[in-house]
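Asker: no sequence on this one, just coordinates:
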């Protein structure tokens, strides 16, 4: 593993993160905890969330939450704030890239995919932004995807939701920028999480992916986490309304 950077400005910061129990989210929770931040994360997976909280130890918190339920999300965020203080950093990570054939998509399924992959991001921002304004600033990082840039098929509702994340980032960066709140998108490529490995990574698919990348190595979740850390830190004080790619040059 590389000898990664330390960001003193993150020490003691309160970070809220959605979808933090597994995958990219869990790796990002670990990364913030290692920086000395106070991390509050939410996830539907109570067992994995509890295990991760036990693993990182220290002054952190976990709330089980179905982010499709906005009232439940608000309740979970209130509980995190009561335990850790108001969020100074928000990472909107939660998503689910289930495959689906466009012929089979119903209006209910479409709406559920928007609720899973997009809607909660806006309401999480709405929840934390007032306290960030009162504090004089903050950082918000939305996790997008390069799937729609690559014209990836097999999940039209997911790709549509993820493309909209970039619009959300741009408009909220404008609305919140006067308060010194920065809003950016981290754009992962095909990241080798355990879920991806279990469901979709085959030797043939991986070889095809690596061939289209400029760099010849599969992308580990830790590199997404490192980009999130940078954007949350004071080192990125003049970075907002932009996309930061972590995809080994595969666009």
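Answerer: Here it is on my side, so go on. The structure displayed is predicted, hence computed values, not measured ones. Numbering: from 1, shown residues only.
Asker: can we go C-alpha only for contacts and neighbour counts from here?
Answerer: Will do.
Asker: Now do the strands in the chain.
Answerer: 14-18, 38-43, 61-64, 89-92, 138-143, 181-188, 243-246 (DSSP state E).
Asker: Was I right to think residue 186 contacts residue 225?
Answerer: No - the criterion here is Cα atoms under 8 Å, and residue 186 misses it with residue 225 at 9.4 Å.
Asker: Neighbour count: those two, which is higher?
Answerer: Neighbour count, other Cα atoms under 10 Å: between residue 186 and residue 225, residue 186 has more, with 24 against 21.
Asker: quick one, what contacts the more buried one?
Answerer: Contacts for residue 186 (Cα atoms under 8 Å, 6 or more residues apart in numbering) come out as 141, 142, 143, 144, 145, 224, 227, 228, 243, 244, 245, 246.
Asker: State the distance from it to residue 22.
Answerer: Distance, residue 186 to residue 22, by Cα to Cα, to the nearest Å: 18 Å.
Asker: again with residue 52
Answerer: When residue 52 is compared with residue 22 (using Cα to Cα), they lie 8 Å apart.
Asker: And the strands of the chain: which comes nearest residue 79?
Answerer: strand 61-64 (7.7 Å; Cα to Cα).
Asker: Run through the neighbouring helices and strands of that closest one.
Answerer: Judged by 3 or more Cα pairs under 8 Å, 6 or more residues apart in numbering; DSSP states H and E, strand 61-64 is in contact with strand 38-43, helix 46-56, helix 70-84.
Asker: Let's have those in CSV, adding distance to residue 9.
Answerer: Output for the helices and strands packed on strand 61-64, formatted as CSV (distance: least, Cα to Cα, whole Å):
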stretch, distance to residue 9
strand 38-43, 13
helix 46-56, 20
helix 70-84, 17
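Asker: and these, which is most packed in?
Answerer: Highest mean neighbour count among those (mean count of other Cα atoms under 10 Å): strand 38-43, with a mean of 27.
Asker: let's bring in a second one:
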């Protein structure tokens, strides 16, 4: 069994994770809870959220992140229960496939709402609390899909590319307050959703050949990167990309 590091600086830190009820987000909830942090998460899946919250004894609010007003209200409700957040992980996204010929203006806007817009507004919602506390860590989830020029989801790839610009500009704006902003860049992570929808034997073998490392990537390794970036060990890391893609870029 792999033995992972413990970060004493994370004990009792308040952590907010978006999309925490499944996949990478669920692994992040588990990882931060295992560090002794005070964890809360947002998700719109009622049954999955209840199960994760009960399993790890953490707080949660049901929330559709496309509704910014509801999202901000949910963050305030969670902060009232656990305290102002010192760590934000902007994890929630959906990599739904779509043919460029079929994309309408409405679909494009909806994909931006799902994969990009909420990241800025969650940052905005937690920043004042971090400033009052003298610092914090914000972690945005990017994707290596656009680095690799993967097709079949132009709106998703565009949103994920924009995450890097958002990270860097906010790192500059918030850095004076000792708030660090970084991007995690995952490769093809073997979540249950990926396995169910797209991970055929043929596609997996092709992907292995594109990686430097031969092993498929478990979600736990993305969560471990988030734990590091949230900790005081990463105190001088900001405005940067942290790759978890087994050398596939």
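Answerer: Sure thing, it's come through. Computed from a predicted structure; not experimentally measured.
Asker: So after superposing, what's the score?
Answerer: After superposition, the two chains reach a TM-score (TM-score structural alignment, normalised by the length of structure 2) of 0.99; 249 aligned residues with a Cα RMSD of 0.5 Å.
Asker: Distance from the chain centre to stretch 229-249 of structure 1, please.
Answerer: 13 Å (Cα atoms, centre = their mean, to the nearest Å).
Asker: Run through who's touching it.
Answerer: For stretch 229-249 of structure 1, contacts defined as Cα under 8 Å, 6+ apart pick out 7, 9-10, 28, 31-32, 89, 139-141, 146, 166, 169-171, 173-174, 182-191, 213-217, 219, 223-224, 227.
Asker: Now which of the residues you listed would you call buried?
Answerer: 7, 10, 28, 31-32, 89, 139-141, 146, 166, 169-170, 173, 182-191, 213, 219, 223-224, 227 (16 or more other Cα atoms under 10 Å).
Asker: How are the helices of the stretch 151-251 of structure 1 distributed by residue range?
Answerer: Taking DSSP state H, counting those that start in this stretch, the helices of the stretch 151-251 of structure 1 run over residues 156-177, 194-199, 203-212, 221-232.
Asker: between those helices, which one is nearest to residue 99 of structure 1?
Answerer: helix 156-177 (8.2 Å).
Asker: List the contacts of the residue most central in space within structure 2.
Answerer: Nearest residue to the geometric centre of structure 2 (Cα atoms, centre = their mean): residue 91, 2.0 Å. Contact analysis of residue 91 of structure 2 by Cα under 8 Å, 6+ apart lists 17, 18, 19, 20, 24, 25, 140, 141.
Asker: For the fifth one, give its distance to residue 88 of structure 2.
Answerer: Spelled out, it's residue 24 of structure 2. 15 Å.
Asker: more neighbours, those two?
Answerer: Comparing residue 24 of structure 2 with residue 88 by other Cα under 10 Å, the one with more neighbours is residue 88, at 27 against 23.
Asker: The more buried one corresponds to which position in structure 1?
Answerer: Alignment note: residue 88 of structure 2 maps to residue 90 in structure 1; criterion TM-score structural alignment.
Asker: repeat for residue 123 of structure 2
Answerer: Matched by TM-score structural alignment, residue 123 of structure 2 corresponds to residue 125 in structure 1.
Asker: so what's that match up against?
Answerer: 90, 140.
Asker: Could you do residue 185 of structure 1 as well?
Answerer: Applying Cα under 8 Å, 6+ apart to residue 185 of structure 1 gives the contacts 141, 142, 143, 144, 165, 166, 169, 241, 242, 243, 244.
Asker: follow-up on the earlier one: what's the most buried one of the helices of the stretch 151-251 of structure 1?
Answerer: helix 221-232 (a mean of 21).
Asker: Centre of the chain to it, how far?
Answerer: That offset, for helix 221-232 of structure 1, works out to 10 Å (Cα atoms, centre = their mean).
Asker: One more: stretch 6-24 of structure 1?
Answerer: Chain-centre distance of stretch 6-24 of structure 1: 10 Å, with Cα atoms, centre = their mean.
Asker: Same check on stretch 194-213 of structure 1?
Answerer: Distance, centroid of stretch 194-213 of structure 1 to centroid of chain: 21 Å (Cα atoms, centre = their mean).
Asker: what's the answer for stretch 89-106 of structure 2, then?
Answerer: Centre-to-centre, stretch 89-106 of structure 2 and its host chain are 16 Å apart (Cα atoms, centre = their mean).
Asker: for stretch 122-136 of structure 1, same thing?
Answerer: So, by Cα atoms, centre = their mean, the centroid of stretch 122-136 of structure 1 is 17 Å from its chain's centroid.
Asker: Pull out the buried positions in it.
Answerer: Residues of stretch 122-136 of structure 1 classed as buried by neighbour count (16+ other Cα under 10 Å): 123, 124, 125, 127, 128, 129, 132, 133.
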